[in-house]
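>>> Have a look at this fold, sequence not included:
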């Protein structure tokens, strides 16, 4: 039995008058990618400098204006990477790079050496403030921990004073979620005072959920309490940096934004220590799905995945929100049918607002293909199979025919698992379009014999092969189908009745094809089935559909 009494909750504030639940997210935050530092340090095989350059260029292309590029004072490869960004002019004027450093004199000195010739940078200092870290890691008092933050700020301010470019300060009380809020605000306000922060000279105060310790609403309460209790909220850019230990990193970030956060630090696809950082792309796509501009260029998720997987060497999970290979698929028959009907209605209404069951976002907006929307297996229904045939191949299978063809596909899927659209079409051809036994059409001629308003005004002359013998038959009726049926009946080859018939164009243009569907019944056995014919001539298509149905009815 699990020894749950071994664990206890960290006691935080009770914010009974919280206002964040009544807020709505209506604009994008300031995004800061930490892929190249926080994400990179979590890799089994960290990125090379060349891979970092490629990843940095991807982040620029995606529209990130703040990018944490590393810890240049702690690693030579990160120092060299930053210098290459500078020396090779990879940093656009509108992008601010961010560097991390501990609040130690020699590390801060080397950090500023790495920043030489940069026009604008964020220097991010941090020290852990939580009860647990103070006790078991540092064995320091609150005053001693506070002094680290204050002295570090003084050093950064001193170096910034002689730096040719612009320096922004970011301070993180690391392990914020395990820190007493009154103590966290005391340290943060001390840092702000030393920096002489004001409305025109703001400091980024980052409130990291370094390790998730509670539900997202508790984190939101902590962020709102901090926003309320800064001595001067206007001199602060409130940033959050959620991790994902409890699996709620995205929720932490979204609720923190409701609680007053201006900025979000995270990574593409949530890469990071342990269970990862917050997934910036998921938050951005969530906003997009609510009609909010995420202010990132994320319309081609496949390209993002390709660069990410090559540089990071971690595959994107098939069920990853928005990006996974299977997130826009539907195996359930009822889901497939609803998607099929929803997309049809969306196109018919000519409405700009996307409303399709089971698809919160239009896959094409992310550069995804519709062909992957419906996947066919033994759990699939007739609606999904009809969707594949319509969307991939243009066949609008009649509703009454869908069960018949679905039974064919189900037998295939029960034996092999998933059936691809190509395999669905191959089965359709085999079952309906390529049948030549016992009947095969050789040629046909249709003529109009209208005279004095006679109802039977169409004559067909058809050459068919039946059981290996070619035969010429002729019939008259009130249309090509009726006339062909009459010809077959007069020759004593069949005894059937036609229950239903439909047709439609498969394509447009000079090589347009037509599809015809006929539903027939044998009078002797009461067996019923559909036949399908395709031809550039609709009359020939209708006759081919009858041949198809007859072969299904009479083939032993």
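That came through, no problem. Source: prediction; values computed, not measured.
>>> contacts and neighbour counts: CA atoms only from here.
Fine.
>>> Could you measure from residue 209 over to residue 218?
With distances taken as Cα to Cα, to the nearest Å, residue 209 is found 11 Å from residue 218.
>>> neighbour-wise, which of those two wins?
Higher neighbour count among residue 209 and residue 218: residue 209, with 26 against 19, using other Cα atoms under 10 Å.
>>> Wait, the more buried one touches residue 246, no?
No - here residue 209 lies out of contact with residue 246, judged by Cα atoms under 8 Å, at a distance of 10.8 Å.
>>> ok, now which ones touch the most centrally placed residue in the chain?
Among the residues of the chain, the one closest to the centroid is residue 322, at 1.4 Å (Cα atoms, centre = their mean). Listed by Cα atoms under 8 Å, 6 or more residues apart in numbering, the contact partners of residue 322 are 282, 285, 328.
>>> try this one next to it:
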């Protein structure tokens, strides 16, 4: 049964509401990013990573620029424990990177955790217990005071063992299942834990607020975070962190609103890989900052390679429409979009624009290791003349007249429609070549010779019906002479309306492309020619255009 009446809101508003966070325009300073790919991300995989894969993932995260990385739940398995020991024993943790390990607020698990991190140069001990009303009632069958005591006892033991264990340790506490917890109660637990740890500005603790199961709109979460931000004890000694999940599809909004509301740290994963609908996607968050001109302090300049490595390690495919990183996120198939992008790119080049503002593309694909030729405009039956013209120009240097470009667009779309698939740039060029360079079903150009008299004279040698024929003509110029020879010999009536030509390269030996449009009874017929000799290219273009007139009139 699809019955909405069985549901009701499961979140709690803070005792007092304030919306100071709404007054902030954007995030200008990057929060501390903490990757939880090796824990939250890994535990969501059908086939978890082995030790070697985890070590490779750790190095990938370091290379991207993460300074805090949750590496394991050491008490959960030998693989988790061994990863921590391998990193420490082999001095694999850079001086500016802090690892984090997670532990439930249970004595034997906390003790096992400290065995794993002994000798760590810098490590965060992440303590948590579940605090929600539903879990208190259904799972633990404990009162509020009893649940709070679990957190306090865990905090006491963490502090004692940190003093007894070799290494440099910081503390983090999370009221797990926070979205279903009374906000003032969650705050009380956090402050009780902080009373045990007594953090200082010189040795801060972390209070981490997770949206374990996202159950409210992002503005509700922001209001909850703002309340905690304003009422935390030892505030100058505490970094307020958030850990958004994506059950409602609002993980990114939760994170961005949460930072505006006072959070200084965000936990998440690359590509949002995590349990159920996943964790917040740190790539999206960082690139959202980047796209507005702020340094996210993470480097995704080769995002394609990062994605390929990540997919190999996790055996998980990144969705083709995943923001910034998917295969198709910079790709336009729509004709109107392609036209705007093509004109925007041309405007940018001609005017040497420094700031990026190309229509439909929020960031420069080149910044992420992508390229314009294969990623920006791709052609199928939905595409338009602007996109097809862009492909020919960027890949082959061919600039078509407006009306010829329109006709070429229809010809290309017909092929895509008939084959029911996307066309590559090579296939698009093949359509152009077949329709406008090589289209000579009635006669083909073999040779030509000009002589100068009172007017320009020409002798054309053509091949028709497997026989060579010669035509003579004269005109005010070379192309006019060729045109008159064709008109007279084949009894044709047309006007030469469009003649354009341009070089396909920058050096003196580059080939030239000529395009010619002739009109007959209001209909245009087009031809093109490419050759090192511009006159030969022009004559060939006219021959093709006349062939099309003969074929289609």
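Now that the structure is in, tell me what you want to look at. This is a predicted model, so every value here is computed, not measured.
>>> Superposing both, give me the TM-score.
Once superposed, chain against chain, the TM-score is 0.96 (TM-score structural alignment, normalised by the length of structure 2); 548 aligned residues with a Cα RMSD of 1.7 Å.
>>> re earlier: so which of the contacts of residue 322 of structure 1 is surrounded by the most neighbours?
Result: residue 328 is most packed of the contacts of residue 322 of structure 1 (other Cα under 10 Å), 24 neighbours.
>>> where exactly do the strands run in the stretch 101-250 of structure 1?
Ranges of strands in the stretch 101-250 of structure 1, per DSSP state E, counting those that start in this stretch, are 120-128, 166-174, 203-209, 236-242.
>>> nope, structure 2 is what I was after
Along structure 2, the segments classed as strands by DSSP state E run 32-35, 68-72, 98-104, 120-130, 167-176, 205-211, 238-244, 265-268, 444-452, 456-464, 467-475, 495-503, 512-520, 523-531.
>>> contacting residues for residue 295 of structure 1?
Residue 295 of structure 1 neighbours (Cα under 8 Å, 6+ apart): 28, 63.
>>> Please identify the residue in structure 2 that aligns with it.
Using TM-score structural alignment, the partner of residue 295 of structure 1 in structure 2 is residue 297.
>>> Would you mind measuring from its match to residue 304 of structure 2?
Between residue 297 of structure 2 and residue 304 of structure 2 the distance is 18 Å, computed by Cα to Cα.
>>> Contacts only, for whatever residue of structure 2 lines up with residue 463 of structure 1.
Aligning on TM-score structural alignment places residue 463 of structure 1 opposite residue 461 in structure 2. Listed by Cα under 8 Å, 6+ apart, the contact set of residue 461 of structure 2 reads 445-448, 468-471.
>>> Take the strands of structure 2 and write them to TSV, including distance to residue 425 of structure 2.
Compiled in TSV, the strands of structure 2 are given as follows (distance: least, Cα to Cα, whole Å):
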stretch	distance to residue 425 of structure 2
strand 32-35	39
strand 68-72	42
strand 98-104	47
strand 120-130	51
strand 167-176	52
strand 205-211	46
strand 238-244	41
strand 265-268	38
strand 444-452	27
strand 456-464	32
strand 467-475	36
strand 495-503	20
strand 512-520	18
strand 523-531	18
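>>> Now do the residue of structure 2 most remote from its centre against residue 321 of structure 2, distance only.
Largest separation from the mean C-alpha position in structure 2: residue 454, at 64.9 Å (Cα atoms, centre = their mean). Residue 454 of structure 2 sits at a distance of 66 Å from residue 321 of structure 2 (criterion: Cα to Cα).
>>> Onto which residues of structure 1 does the longest helix along structure 2 map?
Longest helix of structure 2, by residue count under DSSP state H: helix 144-164. Alignment of helix 144-164 of structure 2 against structure 1: residues 142-162, by TM-score structural alignment.
>>> before we move on, what about stretch 387-398 of structure 2?
Residues 384-395 of structure 1 are where stretch 387-398 of structure 2 lands when matched by TM-score structural alignment.
>>> Stretch 94-109 of structure 2 too?
By TM-score structural alignment, stretch 94-109 of structure 2 lines up with residues 92-107 in structure 1.
>>> before we move on, back to that, show me what the residue nearest to the centre of structure 1 aligns to in structure 2.
Checking TM-score structural alignment: residue 322 of structure 1 goes with residue 324.
>>> just residue 412 of structure 1 next, same as before
Aligned counterpart of residue 412 of structure 1 in structure 2: residue 415 (TM-score structural alignment).
>>> now residue 305 of structure 1
Residue pairing (TM-score structural alignment): residue 305 of structure 1 is matched to residue 307 of structure 2.
>>> same question, residue 243 of structure 1
Residue 243 of structure 1 maps onto residue 245 in structure 2, with residues paired by TM-score structural alignment.
>>> Next, the contact list for the closest residue to that match other than its chain neighbours, please.
Nearest non-adjacent residue to residue 245 of structure 2, counting by Cα to Cα, 6 or more residues apart in numbering: residue 279, 4.3 Å away. By Cα under 8 Å, 6+ apart, the contact list for residue 279 of structure 2 reads 40-41, 243-246, 251, 268-269, 272-273.
>>> That concludes my questions; thank you for your assistance.
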